[in-house]
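Asker: Below is the sequence, then the predicted model.
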Amino acid sequence: MYRARVIPTLLLSQRGLVKTRKFKDPVYIGDPVNAVRIFNEKEVDELVVLDINASREGREPDYEVISEIASECFMPVAYGGGIRTLEQIRKLLRAGVEKVVINSALAESTEILTEASRIFGSQAIMAGIDVRRGLLTGYKVVVRSASVELKHSVADYARILEGAGAGEILLNNVDRDGTMAGYDIDLLRLVSGTVKIPVVAAGGAGTVEHLSQALNDGGAAAVAAGAMFVFRGKHRAVLIGYLTEAQKKELLIRKR
């Protein structure tokens, strides 16, 4: 039996942590280093940290903050936001990050995936795909905080990124972000059935059952969640947590 990775996702905004809903209305969560220390105690599998403003503002990653976070982490950490060059990736890996998540830059060229995979290894390179679903238009790939729509179909785009050298895909449904209503299983099936590299589900997790559905019905290799691990109760009080040991055992159901 195999237990898939369950990955808390932290959103950086001006050196603090926030949580969005459908990529809008960020709510302040707290200090990133304090959150990391709690996750250390909870023995989380892995951590994803995303700067939600870097690409939109056209700036580089905040290496000082990222270094502080990485130095506190007892678990592997992936970082995304504002990554456009190989030198930036090199700086991030030197700062202690084990993986980088490249998203908006891929709308212009996938060459950075190919070169980064060749130099640093595909295991260190994750491609981010953000998706929205229109009532009449179906799934659309979006970038730059969902402000720009690409012409590629989701399946074609996933194939392109796999072929360019991505080691994993972080697949996020923007309309599920922060809702805790469950993952988009149809989207997960579409992408996981298209590519051979691991697909990490994001956007919508609220329960252990949602995690299980993404793994068993959606074909995800791992699951990422934000609101599920920072909010509690119907009033969404801020309380950082993780799976209990009993909940972890519930996920020992996906066979490889």
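Answerer: Ah, there it is.
Asker: Please count neighbours and contacts with C-alpha atoms only from this point.
Answerer: Will do.
Asker: so how far is Thr244 from the spatially most central residue of the chain?
Answerer: By Cα atoms, centre = their mean, the mean C-alpha position of the chain lies nearest to Leu170, the distance being 5.0 Å. Between Leu170 and Thr244 the distance is 24 Å, computed by Cα to Cα, to the nearest Å.
Asker: Put this next to the previous one:
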Amino acid sequence: MEFRPCIDLHEGKVKQIVGSTLGQKDVVENFISEKDASYYAELFKRDGLKGGHVIMLGPGNEEQAKLALTAYPGGLQIGGGIHADNAKKWIDMGASHVIVTSYIFHDGKLDMERLERLVEAIGKEHIVLDLSCRKRDGKWFVVTDKWTKFSDFEVNQANISFLEQYCDEFLIHAVDVEGKKSGMQEELVQDLAKWTNIPTTYAGGVRSLEDLERFKELSGGKLHVTIGSALDIFGGSLPYRDVVEYCK
């Protein structure tokens, strides 16, 4: 189990927001940093944390993303507006991987042509598929377009096994609890631990060392974890340093 840190960028600033409010008129912001993205990238580099993700939430965030990748080349993944035509640019800029959701899941369906183009452009070893999901009728489905639209793509063992042929890792946000510091979706954690055979990072609701202990127990130590709004470096009460030490 690794701690995978995050740098979320919104309107040119490092922020922590409730992701499910992104498509709404009033975005709920948990934290706005006075520091730029390079500060956090350097912190993660010093602590030897690899595979953290930089997410560009909308336009106007490229400069901050570049600062992070320059500060920690090879140590961070990049997501937000990535497609087959610009993915190589971000890899060349220092990202270890690109993260995609809406590009390959559009009009509510998995677009294999786009996924294959992306693999052709940068190789599966540089691809993280974000299968952020919500529950509907007792099943998990990928949601896209700032988590506002359900796709018809079910997150289950068969579909995960299929997608593992086209990527190096998965990043999976439990959309209904992400950013709310209200506890994780335990059933999803257990399902992902059973279904995945490649590195997979779970995001959503972890807010204490007790939650981390429970996460480790539920996942058998098989999944990685990311924590955002709950951390003291992002205005929360959970000491970042304690999380780093615990996961080491």
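Answerer: Yep, that arrived. Being a predicted model, the structure only gives us computed values, none of them experimental.
Asker: one step back: you'd agree the residue nearest to the centre of structure 1 is in a strand?
Answerer: Yes. Secondary structure of Leu170 of structure 1 (DSSP: H, G, I helix; E, B strand; the rest coil): part of a strand.
Asker: For burial, what's the neighbour tally of the nearest residue to Gln213 of structure 1 once chain neighbours are set aside?
Answerer: Distances taken as Cα to Cα, 6 or more residues apart in numbering put Ile185 closest to Gln213 of structure 1, at 7.5 Å, once the chain neighbours are dropped. Using other Cα atoms under 10 Å, Ile185 of structure 1 has 18 other residues around it.
Asker: I'd guessed Ile185 of structure 1 sits against Leu215; true?
Answerer: No. Counting by Cα atoms under 8 Å, Leu215 is not a contact partner of Ile185 of structure 1; they are 9.4 Å apart.
Asker: sorry, back to before: the residue nearest to Gln213 of structure 1 pairs with which position in structure 2?
Answerer: In structure 2, the residue matched to Ile185 of structure 1 (TM-score structural alignment) is Glu186.
Asker: measure that match to Tyr72 of structure 2 for me?
Answerer: 32 Å.
Asker: which residues of the stretch 51-200 of structure 1 fall in strands?
Answerer: With strands called from DSSP state E, counting those that start in this stretch, the stretch 51-200 of structure 1 shows them at 77-80, 99-102, 125-134, 138-143, 148-149, 168-173, 199-202.
Asker: Switch the ones you listed over to JSON lines; also include distance to Val191 of structure 1.
Answerer: Output for the strands of the stretch 51-200 of structure 1, formatted as JSON lines (distance: least, Cα to Cα, whole Å):
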{"stretch": "strand 77-80", "distance to Val191 of structure 1": "20"}
{"stretch": "strand 99-102", "distance to Val191 of structure 1": "17"}
{"stretch": "strand 125-134", "distance to Val191 of structure 1": "10"}
{"stretch": "strand 138-143", "distance to Val191 of structure 1": "11"}
{"stretch": "strand 148-149", "distance to Val191 of structure 1": "18"}
{"stretch": "strand 168-173", "distance to Val191 of structure 1": "8"}
{"stretch": "strand 199-202", "distance to Val191 of structure 1": "8"}
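Asker: closest one to Leu12 of structure 1 among those strands?
Answerer: Nearest to Leu12 of structure 1 among the strands of the stretch 51-200 of structure 1 is strand 77-80 (9.9 Å), distances taken as Cα to Cα.
Asker: And for stretch 62-74 of structure 2, what's in contact with it?
Answerer: Stretch 62-74 of structure 2 is contacted by residues 9, 12-13, 36-42, 45, 54, 56, 75-76, 78, 93-96 when judged by Cα atoms under 8 Å, 6 or more residues apart in numbering.
Asker: From those residues, keep the buried residues only.
Answerer: 9, 12-13, 36-38, 40-42, 45, 54, 56, 75-76, 78, 94-96 (16 or more other Cα atoms under 10 Å).
Asker: pretty sure Thr196 of structure 2 is touching Asn156, no?
Answerer: No. Checked against Cα under 8 Å, the pair Thr196 of structure 2 and Asn156 is beyond contact range at 9.5 Å.
Asker: just the strands of the stretch 51-200 of structure 1: most buried one?
Answerer: Greatest average neighbour count among the strands of the stretch 51-200 of structure 1 goes to strand 199-202 (a mean of 29), per mean count of other Cα atoms under 10 Å.
Asker: now the helices: where do they sit in structure 2?
Answerer: 37-46, 62-71, 87-92, 112-122, 157-163, 186-195, 209-219, 240-247 (DSSP state H).
Asker: distance of the counterpart of Asp130 of structure 2 in structure 1 from Val97 of structure 1?
Answerer: By TM-score structural alignment, Asp130 of structure 2 lines up with Gly128 in structure 1. Counting by Cα to Cα, the gap from Gly128 of structure 1 to Val97 of structure 1 is 16 Å.
Asker: now do Val77 of structure 1
Answerer: 6 Å.
Asker: Same check on Val208 of structure 1?
Answerer: Taking Cα to Cα, one finds Val208 of structure 1 at 27 Å from Val97 of structure 1.
Asker: Please name the residues that touch the residue nearest to Ala4 of structure 1 when sequence neighbours are not counted.
Answerer: Leaving aside its chain neighbours, Ala4 of structure 1 sits nearest to Ala222 (5.3 Å; criterion: Cα to Cα, 6+ apart). With contacts defined as Cα under 8 Å, 6+ apart, Ala222 of structure 1 is in contact with 4-7, 198-201, 215.
Asker: okay, those residues in TSV with distance to Lys91 of structure 1 next?
Answerer: What follows is the contacts of Ala222 of structure 1, written out as TSV (distance: Cα to Cα, whole Å):
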residue	distance to Lys91 of structure 1
Ala4	29
Arg5	26
Val6	26
Ile7	23
Pro198	25
Val199	26
Val200	24
Ala201	27
Leu215	33
